[in-house]
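*Asks:* Sequence plus the predicted model coming up.
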Amino acid sequence: MGFLHLFTFALIAFLSFTINGDESLDINEEVLGLIVFKSSINDPSSYLSSWNEDDETPCSWKFVTCNPVTSRVTGVSLDGLNLSGKIGKGLEKLQNLKVLSLANNNFTGSINPGISLLSNLEILNLSRNSLSDRIPGSLMNTGSIKFLDLSENFISGPVPEELFGNCLSLRSLSLSTNNLEGPLPSSLSNCTTLNHLNLSSNRFSGNPVFASGIWSLTRIRTLDLSHNSFTGSIPNGVVALHDLKELSLQDNHFSGALPSDLGLCPHLKKLDLSSNLFTETVPESYHALTSLSYLNLANNMLTGEFPQWIESLTRLEYLELSGNGLTGILPESMGGLTSLIYISLSENNLSGNIPSSLVSSSKLSTISLSGNKFNGSIPNGLFELGFDTIDLSRNEFTGSIPPGSSKLFESLQSLDVSGNQLTGNIPAEIGLNSRLRYLNLSWNNFQTRMPPEFGYFQNLTVLDLRNGMFHGSIPNSLCESGGLGILQLDGNSFMGPIPDGIGNCSSLYLLSMSHNNLSGSIPRSISQLKKLKILKLESNQLSGEIPPELGELENLLSVNISYNRLQGRLPSGGIFQSLGATSLQGNLGLCSPLLKGPCKMNVPKPLYLDPFAYPNQNGHHHGTGDDESDHESSSIQHHRFLSVSAIIAILAAVIISIGVVVVVLLNISARRRISFVDNAIESCSSSSRSGLGLSTGKFVWFQSKSNPDSYCVLNPESFLRKGNEIGGGLFGTVYKASMGGDNDDENGDVLAIKNLVVSNMIPYLEDFDREVSVLGKLRHPNLVSLKGYYWTPKLQLLVTDYVPNGSLHSKLHELSPSNPNPPLSWRNRFKILLGTAKGLAYLHHSFRPPIMHYNIKPNNILLDENLNPKISDFGLTRLLSKLDKHVMNNRFQSALGYVAPELACQSLRVNEKCDVYGFGVLILEIVTGRRPIEYGEDNVLILNEQVKIMLEEGDVLECVDVMMGEYPEEEVLPVLKLALVCTSQIPSSRPSMAEVVQILEVIKAPVPSRMESY
């Protein structure tokens, strides 16, 4: 509708009022209000086509409800109509409106404050849109709203204190899945009639129990505070919530003991306290929760014995206690949990047998007991239940796999009994599992044949039989279904040929049959596996020539055919021309310049091989006759080049040595003037973080031995001195500090303290505290642990663990006669790569939104005493007041070569793929020992471009760092290829960090003894 048309209609309505009086206006105003509201909406499917300004009343319009007596509009429900635009004016004309529901659309902009003028509005649902900005404090001023749902939008900022000034009618409130932050307003306690409260998946902080008085909301039935940054303990007092039916507090920073009086909530059906910092035992009072159907206490630090009273929870359907420190045995009475559907007790210290009575839980569909010390045999009747998932891995079970029932065959999707001591035959009927997708029988003592029925699996994608003591031949029918993606048969006693039917596994990307007794030739049918990435056939008795068709497999990243009886020429295409000696050795008949010994090929006449056509890995060539003079000349030039290089290296070493001596002397001089402060942190009795003094400054601890929320006064001037400085970067300078001794450590804790550049940081304490608290929550073995922080308006410090072995940068680029540490071996380099990848994957995939690093480089990878990597400086961009162009330009200059190209282009969407790019460059730097950009006299060398060219030319191993000595080529080559994929110019072409971890774990050598020499 055009503006002129709309204006004309409004004018007519106004004239109608002046002529016909108030009664005519009332109805026409509702038409006018809805038409004005419609004018701000984009309606691509014309759902609102019946809304016509010429109608006298809107009661005949679609999605509009009227009171049949008064003909006044009482409801507007536009859910799921794919509408977009803004929630504009006009709705305030509907003074009899009770229901306004615009859920599941694409509305943008802020919430129209005019909605607060609807004095009779009872239900307001704006969920699942793209609304932003803050919540208007006047939204519930009328006091009539009973149901308010603003969930799944992009609303930000704190919840205004005045929002709940008049909320006596409010029954249900959902603000979940937004970007709301800060503590909860104390006015929330005014909503005394509230039944349902959902604040999950935001950035709320503080202690909700004390700050907002939630425990005073005695009519609460469902309370969801999950996926926030709430802290502190939960005191007893929930007994006041007598009507409580669901309590969800998972994924926060709650600590201390579990509230014992939860056992006094007789109506409680769901209790989820997982992924927090709760300690001590599971309160025995919980045995009284006879209505409980869902109990999740996973991933805390609970101790003590497994609750023997669990049988009293007769209505329990979901039981999750994994990732704690529980001990003891499972009670035989667990069979009384006849309603149980899901049980997971993995990663504890439980022992004993699986109670035979558990077979009485006929509804069980998932059982996970992995990573414990269970022993004995698997109960016979257990496999007669209708499971979807069975995970009994990494225990001490003995005996055989019990036979299954037809009920199991129709339902089972995942079976993992790896890492036990199981023996005997595999039940033949296991092949009848029509839905099975994952089967892992590895690391057992079966001493049997592989059942031919394995080929009957219609949906199997992973089959892992490694080190299972299997023997006999591999069934030719193994790939009849064609769906296998991973097939691992390593470390068994399989004999006979590789079945030709292996070519039917069209989805296979990992094929590993190493360390068996396989014989015969490699079947040509493997060339049909177009998705194959990893091929491992080493340590068998395979013979004959390698089928040349295998060179057409373009996706191969790694091949190992060593220690067989193969002969002849390598395939001319694909990865085979760049295979290293470790992937080929042990085959005396193979023709390769990298191998010694006879070369046998089925050709009509001898083939002359020019020894100078192939670069030798040891840097030597072999020739006779006239070639010797050319070789001698080449050697002279080579030695001359080395002499110049040696002179430059010696001069550089001298300069570096002088610099090191000067720095050492300065440090000695500085130490004479500086004494570290002992017992600098005073003990504190208060646990309230709100008591942070701004005048003197306080240290706030996230992980204190006595009280996680205690803070202590400290004089930062005691260690912020030049002599204590150990590093620095874009965000500030890092100092080493000794925090004084205690009873456990006479020498005191040594910490690292980063003095942040305050000019770029968040200027307000609450905002700073909220963001740092998120970082303090991160717990991963490959991240530097954040201990706490110090804040004043002029000084902001982050306190982290001190990592003693320095940075990866120093291990790669600062080797000198004054640095006695040996160069990193390949085993350590691979460990650093894999650990760093796991740390980044944790940041990217364990949080919503993902936490991005933005600055992956060797300076930010620290190494502990065992050379395990720990990523530092992660998430610091969260502390910036804004990620402006100036900061990003500085980032480019400080991390030149590591920064993804999209960070330089503001029009491109920046996501976690920029970290993947930096990790790809890190791979190249670790493998080659060279910096990502090197400047010569006449040119600039860009490392990833150079490696790409050398890979295409087939001599990529020449760029491997010679300082690390011997290395397995079957690992180095795919790692280099992975690096080039990670550094793709197109972000969508890069893998995720979770995929990178998977690929690295596949590349890793499966036999530890083979790696000990590297």
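*Replies:* Received the coordinates, thanks.

*Asks:* can we go C-alpha only for contacts and neighbour counts from here?
*Replies:* Noted.

*Asks:* How much space separates Gly232 from Asp224?
*Replies:* 17 Å (CA to CA, to the nearest Å).

*Asks:* before we move on, what about Lys531?
*Replies:* For Lys531 relative to Asp224 (CA to CA), the value is 45 Å.

*Asks:* Ok, Leu786 next?
*Replies:* In terms of CA to CA, Leu786 sits 27 Å off from Asp224.

*Asks:* More neighbours: which of these two?
*Replies:* Leu786 (24 against 19; other CA atoms under 10 Å).

*Asks:* secondary structure element for the closest residue to that one other than its chain neighbours?
*Replies:* Setting aside the residues directly before and after it, Leu786 is nearest to Thr800 in space (CA to CA, 6 or more residues apart in numbering), at 4.4 Å. Assessed by DSSP states H and E, Thr800 sits inside strand 795-801.

*Asks:* Now the element after that strand, going C-ward?
*Replies:* That would be, after strand 795-801 and using DSSP H and E, helix 808-813.

*Asks:* Check which residues of that next one are buried.
*Replies:* Going by neighbour count (16 or more other CA atoms under 10 Å), the buried part of helix 808-813 is 808-809, 811-812.

*Asks:* elements contacting that helix?
*Replies:* strand 861-863 (3 or more CA pairs under 8 Å, 6 or more residues apart in numbering; DSSP states H and E).

*Asks:* returning to that earlier point: and the residue nearest to Leu786, how far from Lys787?
*Replies:* For Thr800 relative to Lys787 (CA to CA), the value is 5 Å.

*Asks:* before we move on, back to that, can I get the buried residues of helix 808-813 in JSON lines including distance to Leu460?
*Replies:* Formatted as JSON lines, those follow (distance: CA to CA, whole Å):
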{"residue": "Leu808", "distance to Leu460": "42"}
{"residue": "His809", "distance to Leu460": "44"}
{"residue": "Lys811", "distance to Leu460": "45"}
{"residue": "Leu812", "distance to Leu460": "44"}
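
*Asks:* here comes the other one, which I'd like you to weigh against the first:
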Amino acid sequence: MRTMGMLTKGSLHFLICLLLCMDYYYCMGDDESSSVPLNDDVLGLIVFKSDIKDPSSYLESWNEDDNSPCSWRFIKCNPNNGRVSEVSLDGLGLSGKIGKGLQKLEYLKVLSLSRNNFSGTIGRAVGVLNSLEKLDLSYNNLSGSIPSTFVNMNSIRYLDLSGNSLSGSIPEELFQTCSSLRFLSLSENSFDGQLPSTLSQCSYLNYLNLSKNHFSGNIDFVSGIWSMHRLRALDLSYNSFSGSVPEGVLALHYLKMLHLQFNGFSGPMPADIGLCPHLNSLDFSHNLFNGPLPDSLQRLNSLVFFSLSNNMFTSEFPPWISSLSSLEHLDFSSNSLTGSLPSSTGNLKTLKYLRLSSNKLVGSIPAGLFDLGLEDMDLSDNRLNGLIPRGSSSLFESLRNLDLSRNNLEGTIPAEMGLFANLRYLNLSWNKLESRIPPELGLFPNLTVLDLRNNALSGDVAGDICESGSLVILQLDGNSLTEPIPDEIGNCSSLYSLTLSHNNLTGSIPKSISKLTELKILKLEFNALSGEIPKELGLLENLLAVNVSYNQLIGRLPVGGIFPSLDQSALQGNLGICSPLLKGPCKLNVPKPLVLDPDAYKGRMGDHRRRNESANPIRFHHRNSLSVSAIIAISAAVLIVCGVIIISLLNISVRRRLEFVETALESMCSSSTRSGSPTAGKLILFDSKLSINGIGNPEILLNKAAEIGEGVFGTVYKVPSNPQGRFVAIKKLVISNMIQYQEDFDREVRVLGKARHPHLISLEGYYWTPQSQLLITEYATNGDLQTELHERPASAPPLSWSNRFKIILGTAKGLAHLHHSFRPPIIHYNIKPSNILLDENYNPKISDFGLARLLTKLEKHVISNRFQSALGYVAPELACQNLRVNEKCDVFGFGMLILELVTGRRPVEYGEDNVVILSDHVRVSVEQGNVLDCVDLSMGDYPEDEVFPVLKLALVCTSQIPSSRPSMAEVVQILQVIKTPVPQRMEPL
């Protein structure tokens, strides 16, 4: 068993002496303790140091032989009495527990241990520090609840416990005497329940941050907050508060920051909000506020950040917005604002970020907006018309993102756009823009996304469209482009997606596309392309989706890459592509046969022929007439040809019902049509108490701002749910290859809805139309395991071993339930970290289980291609047509999950000279006896008697032979045996 520090026998003996001395000192009065020869501060700090691990030896200067600690690093003393007044150990990578040694520092005023890896619960070590004025334990790995008297609230002025794993409710007793408190932050924990009513007694509080927890309740229960008239900053964001915000914000005269975003607040904004003259940051986004915007808002002359996005405000766009002269960030997106943009918006000279998307704005874009130094402008999904303004030199230098899509803009794309030197994202799709694509667009040095879909653009695709080499996504679908695709398209070396469908492009598909090694999506359907598909395209190993349907292509498909597994809907409607999926002629591009000139012998035979015709006219007549049998044969042939044509047309109409396999980009889901009224949908909720904002069509709540993830089956959104004020997750399915009939869809979804287990994300219902299919599921508050392992902020603590084992065991139990509680078993097919979600206590919940049941067909090659993005997690039998696929492919993915959790490494890692396959690396290390080299050291201490057997279990689960892998029921039993009972463990000194 590993401990936090390895002590020699001598140091252990000395430590025991120190502890005995401390017990003696605790029994003596203040007068006696001040007369003892040993310094209490030295003893206390040495004992505190013994409880922690210091990998970088920052505390090396802390020596038990010193008479005073005042010369030690990170220590400050009071010059009057020589006692320790401040201990600041921020960001030193320390771990361990906050021990009782601190109790000896009776004159300590500042204790700051932030941005370390301290674990365990908040004990009573600081509860006896009567002089403590500042306590900062933020961004550690502390857990458990807050004791009601863990700190002396009579003296504390600054208390920061943010960024830990603390949970439970806040005790009422904590704030009974808090008149000295000025700063309080409990953000980024897992606290729940209602706020204590005693919090309002902290009348001198300047800063209050309770964000990113699970606090709930109606605002009436926390209305005491509005009476804390000295507040400068109030942050209640990312919780589950509900109800309306009452009038009375007037009392918060000194308020500078008010953040309420991502809650369930409803009703109108308080009319007196504008009576907080010092407000510089106001965020009410992602709530259920409605009604008009209060006119008092125009008084907030100091406002710098202003966001009301994703609510239900219905008033006209406020003409007074230009009076907010200090604004830098303005976001009113995803509301129902009407009217036009006043020309005075061009007076917002400090504005950098403007988002007004998804409203009902009309009229033209004020030219003054394009004279500002904006960095981000999003006016998409409105009803704006007129021309795109030309822009100014200020905008040319500053603009990075421009989205004017889904409006009614007309005219041409201004050539001046080529002067936007820093532009990265340009989306002008779904408008009425005409003329050619300006060649200047290819000169953007930093442009990564160019989306001009569904306009009326004509001409050719410019050869220098990728002159800068930075373009990642190029979408030109739904225009009137002509001419061949230029060979220079091969210069777009960074392209991830190339979509040119629904145009009038001619000529052959360029071989140069094979140079686009990063390409994942290629859409060329509904053009007039001819010839064969270049065989070189089969070398594109990253290509995930191709559609070349409805062109004039012929010949064989490339033999490599994705082409052998293309669906027939990606190939149909051509002249003669050779594929077993297609019924019809197969035309190969072979040389034409030699044809003799029928007039070659005319000069030599003409006279002889005329002589014969004159000599025997009857014989000549028979040669130019058809016999009765010939006529019958020709008639039969004509009937057969007509029958073939009719049957072919019927086959084409049936094949049109099969849709092309779309992938990760949500914006590509509907490129085949410009407009159309959606079919009325059907919302089914399995729980009668559940309500999605009280509406029948949850699809209207889905927008970019609510998007929280994307996977092989679709995009996931976070949506508020009434009346509890909590959230649900809605997955908008990529409908290609999905079940297309509501009755079949309902049957399969209801089977998945019955799969209830503590470690499965519960399916709450669905919404169905022929064009859109949504799954409504439970929302997991701590995100997914992929983010926790590989994408967490540097300030966030890594997962401890206890949490990692909890995730392993819980995931195993969830999979065992799917495999052994259903007949036939539900197979996940896609076990990977991004499909393991975490609740507030880091309990795992498997998502996306059973969604393969919604596919129209379950052939192994379809599944393996759909999930090939899960690099390293796909079981080898999914790629082999001769092996029977069963639950053992989930066992393989689970084994890889264990390896990733224990090692902290990705399943496949690419170095400069090599590729590391994680399973092979661990297997070699185990065989060579170097298991320690595999373990993720960032998780701190770990019990070897648990970690090593778990690693070996993972290697068994990832066996290349499916029959050699255990069942998930056996895996659960093995893990329960591995888990050592807590009482048998040695606690570290």
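*Replies:* That came in fine, so what should we check first? All of these numbers come straight from a predicted model, not from anything done at the bench.

*Asks:* now what about the TM-score between them?
*Replies:* Put the two chains on top of each other and the TM-score (TM-score structural alignment, normalised by the length of the second structure) is 0.65; 724 aligned residues with a CA RMSD of 4.8 Å.

*Asks:* sorry, back to before: my guess is the residue nearest to Leu786 of the first structure contacts Gly776, does it?
*Replies:* No - contact criterion CA atoms under 8 Å: Thr800 of the first structure and Gly776 do not qualify, at 9.5 Å.

*Asks:* any residues in contact with both of the two?
*Replies:* 785-788 (CA atoms under 8 Å, 6 or more residues apart in numbering).

*Asks:* in the stretch 501-650 of the first structure, which spans are helices?
*Replies:* 581-584, 627-673 (DSSP state H, counting those that start in this stretch).

*Asks:* Over which residues of the second structure does the longest one lie when aligned?
*Replies:* So the one you mean is helix 627-673 of the first structure. Counting by TM-score structural alignment, helix 627-673 of the first structure lines up with no residues of the second structure.

*Asks:* Can you spell out the matching residue range in the second structure for the helix or strand that that helix is followed by?
*Replies:* Per DSSP H and E, the first helix or strand lying C-terminal to helix 627-673 of the first structure is strand 698-701. Strand 698-701 of the first structure corresponds to no residues in the second structure, going by TM-score structural alignment.

*Asks:* Next: stretch 324-341 of the first structure.
*Replies:* With TM-score structural alignment as the criterion, stretch 324-341 of the first structure aligns to 335-352.

*Asks:* Tell me which residues are up against the matching stretch.
*Replies:* 309-317, 319, 321-322, 324-330, 358-376.

*Asks:* Tell me who's in contact with the residue nearest the centre of the second structure.
*Replies:* For the second structure, Gly709 is the residue whose C-alpha lies nearest the centre (CA atoms, centre = their mean; 3.1 Å). Gly709 of the second structure makes contact with 715-717 under the criterion CA under 8 Å, 6+ apart.

*Asks:* again, only this time at 7 Å
*Replies:* 715-716 (CA atoms under 7 Å, 6 or more residues apart in numbering).

*Asks:* Wasn't it part of a helix?
*Replies:* No - the assignment for Gly709 of the second structure, made by DSSP: H, G, I helix; E, B strand; the rest coil, is strand rather than a helix.

*Asks:* quick one: Lys882 of the first structure and Trp791 of the first structure, what's the gap?
*Replies:* Between Lys882 of the first structure and Trp791 of the first structure the computed distance is 19 Å (CA to CA).

*Asks:* who has more neighbours, those two?
*Replies:* Trp791 (22 against 12).

*Asks:* could you say which helix or strand contains the more buried one?
*Replies:* strand 786-792.

*Asks:* Then Lys718 of the second structure?
*Replies:* strand 714-721.

*Asks:* tell me the angle of that strand relative to strand 707-711?
*Replies:* 150 degrees (axes from the mean of the first three to the mean of the last three CA atoms, to 10 degrees).

*Asks:* How many residues are close by Ala670 of the first structure?
*Replies:* 15.

*Asks:* helices or strands up against the strand holding Lys718 of the second structure?
*Replies:* If you count contacts as 3 or more CA pairs under 7 Å, 6 or more residues apart in numbering; DSSP states H and E, strand 714-721 of the second structure packs onto strand 707-711, strand 726-733.

*Asks:* for the stretch 851-989 of the second structure, what spans make up the helices?
*Replies:* Under DSSP H, counting those that start in this stretch, the stretch 851-989 of the second structure gives helices at 860-866, 888-903, 918-927, 944-957, 968-978.
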